[in-house]
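Visitor: Sequence below, structure please.
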Amino acid sequence: MTNQTPGESRLFAQLRELHSAMDLAKVSYMLIGGFAVNIHGYVRATHDLDVMVLADDSDLLHDALRKLGYSAIDRRPDLACYFRGNDRLDVLYARRPISQRLLAQARHADLNGLSVPTISAEGLLGLKIQAFSDDPRRIRDLTDMMELVKVNRATMNLDEVRGYFRLFDNESILDDILKSTD
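Guide: Model prediction:
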């Protein structure tokens, strides 16, 4: 189990431990998913960590996680899911040039003195529209997209965001989100 310090959440302790393990294993990663949504200004509950790593580093990551006591319950070429007790870690592998570029351009967020590589708000919206396009029942992703645009619209590169929505033939969703945040 994760070693929590007093006053530290289980999820943050998990992140701190993962960050150290990735540094030791020389695996570049960035936060995606709910924790990244929170970093970008829309605070919502999340119970797991989601990260992206280069596909070429999947075996290094797997070995590092096994040393921490994680077990892979699903491991595919594009993603993996690991558990250790109540700790869950979902991994998305960067294979395509767009994902690799997003990973290379990760921005560092300061979380209680820990500098954590995090996906850009634009990239996060790209992953959210991809997930929603794959499964429209993922209403949480739609809500995340609306709130992320509302909070970050003034500083966001909307041309980049539109490109992600266009990629999944869902520009109308972005148009609706933009209208709702006017």
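Visitor: Going by C-alpha atoms from here, please, whenever you check contacts or count neighbours.
Guide: Noted.
Visitor: longest helix in the chain, by residue count?
Guide: For the chain, the helix with the greatest residue count under DSSP state H is helix 10-25.
Visitor: And the residue nearest the centre of the chain, how far from residue 102?
Guide: Centroid check for the chain by CA atoms, centre = their mean gives residue 32 as the closest residue, at 0.7 Å. Remark: distance between residue 32 and residue 102 (CA to CA, to the nearest Å) = 11 Å.
Visitor: Could you pull out the residues contacting both of those two?
Guide: Common neighbours of residue 32 and residue 102, using CA atoms under 8 Å, 6 or more residues apart in numbering, are residue 119.
Visitor: sorry, back to before: check which residues of the longest helix of the chain are buried.
Guide: Buried residues in helix 10-25, counted by 16 or more other CA atoms under 10 Å: 10, 11, 12, 13, 14, 15, 16, 17, 18, 19, 21, 22.
Visitor: Also this sequence, please, to line up against the first:
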Amino acid sequence: MPEHEEIFAPLLAALRDLVAWLQAAATPGTVIGGVAASLLGRPRVTRDIDALVLLDESEWADFLARGTMLGFVPRLSDALTFARQARVLLVRHEASGIDIDIAFGALPFEEEAVARAVWHDVGGIRIPLPLPEDLLIMKAVAHRPRDMADIESILAAQPKLDLPRVRRWVREFSSALEAPELLRDFNALVTRRRKRKK
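Guide: From the prediction side, this is the model:
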């Protein structure tokens, strides 16, 4: 995985310390976003780290305090107030300068994604990543151009996917968010991928 390791070299110290933080805080979580998309799809440059964790709101202050002891500093003066509004804690790994966005999961799908996460070796460290199907669901819901490109990359790199499960969850989010384009666009990418394989 040398190509991956070259891309992730600047992120490795932050990833190592993030995993140490989650373990020290006994907090279940998984690395998502561009790092996960690069490892489960095609390698791409990413300058930050995204994680999804499961933690009751009453424990967020202690969680942040533990992270501070491990070299993570809030990017906002009112980081916890922002986290309560957006369910995202914005921190920076002080030693490397890498920004990390930690999403606090609460939905059944997020709980499933964290529970199903699998540990991967990257550049000599072990990090938890979601299953490709769960990352596809996250990307389909986020629905930015970069996410659509990541979906194509994951579909190309992962030939054996449980697409019915992905469609079920994307359909649920599509309905709950009143955003039919989520499912429509995901299905279009799957169809395009199948045509390319023929």
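Visitor: on that earlier part again, my read is that the residue nearest to the centre of the first structure contacts residue 119, right?
Guide: Yes. Residue 32 of the first structure is in contact with residue 119 according to CA atoms under 8 Å; the separation is 5.9 Å.
Visitor: picking that back up, same list (the buried residues of helix 10-25 of the first structure) but as JSON lines, adding distance to residue 133 of the first structure.
Guide: Converted to JSON lines, the buried residues of helix 10-25 of the first structure look like this (distance: CA to CA, whole Å):
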{"residue": "10", "distance to residue 133 of the first structure": "31"}
{"residue": "11", "distance to residue 133 of the first structure": "28"}
{"residue": "12", "distance to residue 133 of the first structure": "30"}
{"residue": "13", "distance to residue 133 of the first structure": "32"}
{"residue": "14", "distance to residue 133 of the first structure": "30"}
{"residue": "15", "distance to residue 133 of the first structure": "28"}
{"residue": "16", "distance to residue 133 of the first structure": "32"}
{"residue": "17", "distance to residue 133 of the first structure": "33"}
{"residue": "18", "distance to residue 133 of the first structure": "30"}
{"residue": "19", "distance to residue 133 of the first structure": "30"}
{"residue": "21", "distance to residue 133 of the first structure": "33"}
{"residue": "22", "distance to residue 133 of the first structure": "31"}
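Visitor: Going by distance to residue 144 of the first structure, which of those residues wins?
Guide: Checking the buried residues of helix 10-25 of the first structure against residue 144 of the first structure by CA to CA gives residue 11 as the nearest, at 19.5 Å.
Visitor: residue contacts, the closest one?
Guide: Residues in contact with residue 11 of the first structure (CA under 8 Å, 6+ apart) are 47, 48, 49, 87.
Visitor: Residue 52 of the second structure now?
Guide: 29, 30, 31, 32, 102, 103, 104, 105, 110, 114.
Visitor: So which of these belong to helices?
Guide: Applying DSSP H to these, the entries found in helices are 110, 114.
Visitor: out of the contacts of residue 52 of the second structure, who's nearest residue 149 of the second structure?
Guide: So of the contacts of residue 52 of the second structure, ranked by how close each gets to residue 149 of the second structure (CA to CA), first place is residue 32, at 15.2 Å.
Visitor: Quick check: the gap between whatever residue of the first structure lines up with residue 100 of the second structure and residue 20 of the first structure.
Guide: Correspondence of residue 100 of the second structure to the first structure, assessed by TM-score structural alignment: residue 89. Distance, residue 89 of the first structure to residue 20 of the first structure, by CA to CA: 15 Å.
Visitor: Would you enumerate the residues in contact with residue 114 of the first structure?
Guide: Residues in contact with residue 114 of the first structure (CA under 8 Å, 6+ apart) are residue 16.
Visitor: What's the match for it in the second structure?
Guide: Structural alignment (TM-score structural alignment) places residue 114 of the first structure against residue 125 in the second structure.
Visitor: I'd like the distance between its match and residue 5 of the second structure.
Guide: Counting by CA to CA, the gap from residue 125 of the second structure to residue 5 of the second structure is 11 Å.
Visitor: do residue 176 of the second structure as well
Guide: In terms of CA to CA, residue 176 of the second structure sits 38 Å off from residue 5 of the second structure.
Visitor: Residue 94 of the second structure too?
Guide: Counting by CA to CA, the separation of residue 94 of the second structure from residue 5 of the second structure is 21 Å.
Visitor: continuing past the host helix or strand of residue 74 of the first structure, what's the next helix or strand?
Guide: For residue 74 of the first structure, the host element (DSSP states H and E) is strand 71-75. Remark: after strand 71-75 of the first structure, the chain's next helix or strand is strand 79-84, criterion DSSP H and E.
Visitor: In the second structure, mark out all the helices, start to finish.
Guide: Under DSSP H, the second structure gives helices at 2-8, 12-24, 33-40, 60-69, 79-86, 108-115, 132-142, 145-157, 163-176, 181-197.
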